[in-house]
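S.K.: Sequence first, predicted model second:
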Amino acid sequence: MNVLRSISKSWAKRSDALFCAISTSLPSLRGVSVSRQSLLLINTATVSGVVGLARGDEVLAQASLQLATASNTVVAAIDHVLVKAGCTLDDVAGIVLVKGPGTFTGSRVGASIAKAIAYASPCSLLSVTTLEAVAWSGFLTSTTQVTDGPVWALLDARRHEFYVQEFTVRDGAIVSQADAVCLGPGAFDTVRDVGGLAACAFSPAAVPENQRGRERENVAWSFDVYPSCVGILAASVGARSEDPFTLEPLYLRSTEELFDHPKVAL
C-alpha cells in the first residue's frame, strides 16, 4: 500500500484528483479473489475518526484516526485493518462511509477514498450521516438504559453553533424524528425542552458557560461520543446506496457560509 500512502499525502486536499489516483492504483493491490462478505467502515468526518472491517455483526479490526493532525493517514489505516483482519480488498463486499456533516477537509478525504475503492474493486458504497452514527454510538454505549423516548445527536459546528438531530428508540432501533439542523447555543435548551439521551461529539469544554451545570437535568448528557465502528455498523442497516461517481460529502452549511460569510449564532 506504499503507492496509496504517497498518493494520499500528495493529494489530501484535492479530492477529485485523489479519487482518480487511488482508483487507478487499487486493482494491482488486490489479493486473490474470495467470497466477499466484509464491510469496510470509514469515518473521517469528525476530529476523532475511525476505520474498521466488519463481518456480520462482528468488528474484526479497527484503527483510530486523530484527523486534526493526520488526515493523510487514512489509507495507511485501511491497509492496517485489512492486514490485521487477514483480509484483502477482494474480501470487501461494501463500504459504509460516514459522509458528514463534519470537518470540511476530513469529509472530502474520506469520501474520495471510499469512492475510489468502491469504483476500483468494485463493491457497493453505502453512506450514513455523522449524526446517525453518533446517535447509534451513544445509544449502544450509554450507561443509561433507553428503551424508548428521545435520543439526540449533537456535533460541534464551530462558531458557537452545533449540528443537532432528534431520534427516537423504536423496537430497539434508532429512528430519525426530524431533520438535522444547525443551531446556536440555544441547541442545549432545545434538547432540555424534550429530554432524553444526548450523545455529544465534543468535550464538555465546548458547551457554552451559560449552558453548563443545570440543576434537575432531564437529559442524560454523554460527551466525547464519536462514530464508532459498532455505531456505524448499526446505522448501516438504514444506509443509503450511493453511486461512487456522484456521491458528495454532506454539508449542512453552504461553502459560502463555511468560508466567506460566518453566521451569527442563532
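M.R.: That came through, no problem.

S.K.: From now on I want contacts and neighbour counts done on CA atoms only, so please keep to that.
M.R.: Will do.

S.K.: Look up how far Ile42 lies from Arg192.
M.R.: Applying Cα to Cα, to the nearest Å, the value for Arg192 to Ile42 is 32 Å.

S.K.: higher neighbour count, those two?
M.R.: Shown here are Arg192 and Ile42; by other Cα atoms under 10 Å, Ile42 has more neighbours (29 against 17).

S.K.: Give the full set of residues in contact with the more buried one.
M.R.: Applying Cα atoms under 8 Å, 6 or more residues apart in numbering to Ile42 gives the contacts 49-52, 95-98, 110, 114.

S.K.: Please repeat the previous calculation with a cut-off of 6 Å.
M.R.: 51, 97 (Cα atoms under 6 Å, 6 or more residues apart in numbering).

S.K.: how long is stretch 95-112 from one end to the other?
M.R.: From its first residue to its last, stretch 95-112 covers 12 Å (Cα to Cα).

S.K.: try stretch 211-222
M.R.: 15 Å.

S.K.: Go ahead and name everything in contact with that stretch.
M.R.: 195-200.

S.K.: Go again with 7 Å.
M.R.: Applying Cα atoms under 7 Å, 6 or more residues apart in numbering, the external contacts of stretch 211-222 come out as 188, 192, 195-200.

S.K.: which element is Asp193 on?
M.R.: When elements are defined using DSSP states H and E, Asp193 is found to belong to helix 187-194.

S.K.: A further structure is provided below for comparison with the first:
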Amino acid sequence: MKLLGIETATNLCGAAVVDEAKILSERSLTTPQIHSEKLVPIIDECLRDANCDLSDIDGIAISIGPGSFTGLRIGLSVAKGLSFSSGKPLVSVSTLKAFAFESHRKKITGNAGSILSLIDARRNEVYAALYDITSGGLNELISPAAFTLEQIFELSSDGKTVFVAGDETGKFKKFVEKVESKQASAYIIPFPGLSGASAVGVALLGIEKLKRGEDEKIDLLEPLYVKEFYTIVQQPKVKS
C-alpha cells in the first residue's frame, strides 16, 4: 500500500511517499511561513522522486494538529483538494502522535517508559499528549490538549523514564530541566532540522489507519486546534 504523507502543523513543511514500511521519497523545509508557497511544489517533487503520481498511490495522510493554525489550514486544504481531485481516501493523523511515533520508529526510546510529545502553544501553554511504550506500539495515556508546564509535570512525573519529543523551545527545555531536577530519567529526543514530526511518520501512521478503514469524510474534516483561534482586532483610532 502506497501513501502520501503531508506535514504542515509546525515550521516543518514536508511530504513523503511510503510503500508499506519502505520510504520511497521525502522532502521538507523548515523555514517558517512558507507553507502556502512551497507545499504543492514539495509534494510534486516527492511524487516525482518516488516515480509515481497521484493515480499510483492508495491514499493521503495529513497531520491534523494540534499546531500552527495557519499551517494546519494550508495542509488540510491541499490534502482535501488532492483527495477530491484524485478520488483517493484521506486519513488524519495526530501531530503529537507522529512526534512520538518518529522517536519510537527510530529506536531512540527503547522499549520501556513513556513518550511525552510537546508543541509550543504560546500564551504560556504547550500542546501535549503522553504515550506509553508497549510491545504493540504506542498506547495513548493522555489525549492531545493544551496544558501549562506545571500541569504537564504533575501528569508525567511518576518516576518512569520520560522520553520528550518536541521542538526545542524555551518551554521544552524548561520542562526537561524540571524532570531532571526531580531525578527522573528524561531524554531529549533529537531530530534533524526541526525536532518533532516528519511526513514519513504521518504516512506510516496513515497506512495503519487506512487499513482499518478509518478514512475521513472530506467535507466534515477540520483541523485539531485544541485551543480557540485567537485573532487580534485592531481598535479604531479615536480622533482628538
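M.R.: That came in fine, so what should we check first? These figures come from a predicted structure and were not determined experimentally.

S.K.: where do the helices sit along structure 2?
M.R.: Taking DSSP state H as the criterion, structure 2 contains helices spanning 35-49, 69-86, 95-105, 149-156, 170-181, 199-211.

S.K.: residues of the fourth one that come out buried?
M.R.: Buried residues in helix 149-156 of structure 2, counting neighbours by 16 or more other Cα atoms under 10 Å, are found at 149, 152, 156.

S.K.: is it possible to export those residues to a markdown table including distance to Asp56 of structure 2?
M.R.: Formatted as a markdown table, the entries for the buried residues of helix 149-156 of structure 2 read as follows, by distance: Cα to Cα, whole Å:
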| residue | distance to Asp56 of structure 2 |
| --- | --- |
| Leu149 | 44 |
| Ile152 | 43 |
| Ser156 | 43 |
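
S.K.: which of those lies closest to Ala112 of structure 2?
M.R.: Each of these was scored against Ala112 of structure 2 by Cα to Cα, and Ser156 proved nearest at 14.5 Å.

S.K.: Could you check how far the aligned partner of that closest one in structure 1 is from Val219 of structure 1?
M.R.: Across the two structures, Ser156 of structure 2 finds its equivalent in Val191 of structure 1, going by TM-score structural alignment. Computed as Cα to Cα, the Val191 of structure 1 to Val219 of structure 1 distance reads 8 Å.

S.K.: residue contacts, the corresponding residue of structure 1 for Arg73 of structure 2?
M.R.: In structure 1, the position corresponding to Arg73 of structure 2 is occupied by Arg108, as judged by TM-score structural alignment. Arg108 of structure 1 is in contact with 15, 249, counting by Cα under 7 Å, 6+ apart.

S.K.: Check the one 3 residues further on too.
M.R.: Residues counted as contacts of Ala111 of structure 1 (Cα under 7 Å, 6+ apart) are 99, 248-249.

S.K.: May I see those arranged in TSV, with distance to Ile7 of structure 1 and neighbour count as well?
M.R.: Supplementary listing: the contacts of Ala111 of structure 1 in TSV, determined by distance: Cα to Cα, whole Å; neighbours: other Cα atoms under 10 Å:
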residue	distance to Ile7 of structure 1	neighbour count
Lys99	21	27
Glu248	21	16
Pro249	21	23
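
S.K.: now, among these, which is nearest to Asp260 of structure 1?
M.R.: Distance to Asp260 of structure 1, by Cα to Cα, is smallest for Pro249 among the contacts of Ala111 of structure 1, at 19.2 Å.

S.K.: Structure 2: which residue goes with the closest one?
M.R.: Counting by TM-score structural alignment, Pro249 of structure 1 lines up with Pro223 in structure 2.

S.K.: Surely that match touches Gly65?
M.R.: Yes - judged on Cα atoms under 7 Å, Pro223 of structure 2 makes contact with Gly65 at a distance of 6.1 Å.

S.K.: Overlap in contacts, these two.
M.R.: In contact with both Pro223 of structure 2 and Gly65: Leu72, using Cα under 7 Å, 6+ apart.

S.K.: residues in contact with the closest residue to His35 of structure 2 other than its chain neighbours?
M.R.: Among residues not flanking His35 of structure 2 along the chain, Cys13 sits closest, at 5.8 Å (Cα to Cα, 6 or more residues apart in numbering). Contacts for Cys13 of structure 2 (Cα under 7 Å, 6+ apart) come out as 7, 28-30, 35, 39.

S.K.: go on, Ala197 of structure 2?
M.R.: Ala197 of structure 2 makes contact with 95, 98-99, 102, according to Cα under 7 Å, 6+ apart.

S.K.: do you know how far the match of Ser156 of structure 2 is from Glu217 of structure 1?
M.R.: Look at Val191 of structure 1 and Glu217 of structure 1: by Cα to Cα, they are 11 Å apart.

S.K.: same thing with Phe19 of structure 1?
M.R.: When distances are taken as Cα to Cα, Phe19 of structure 1 and Glu217 of structure 1 turn out to be 47 Å apart.

S.K.: Please say which of the two ends up with more neighbours.
M.R.: More neighbours surround Phe19 than the other of Phe19 of structure 1 and Glu217, with 23 against 11 (other Cα under 10 Å).
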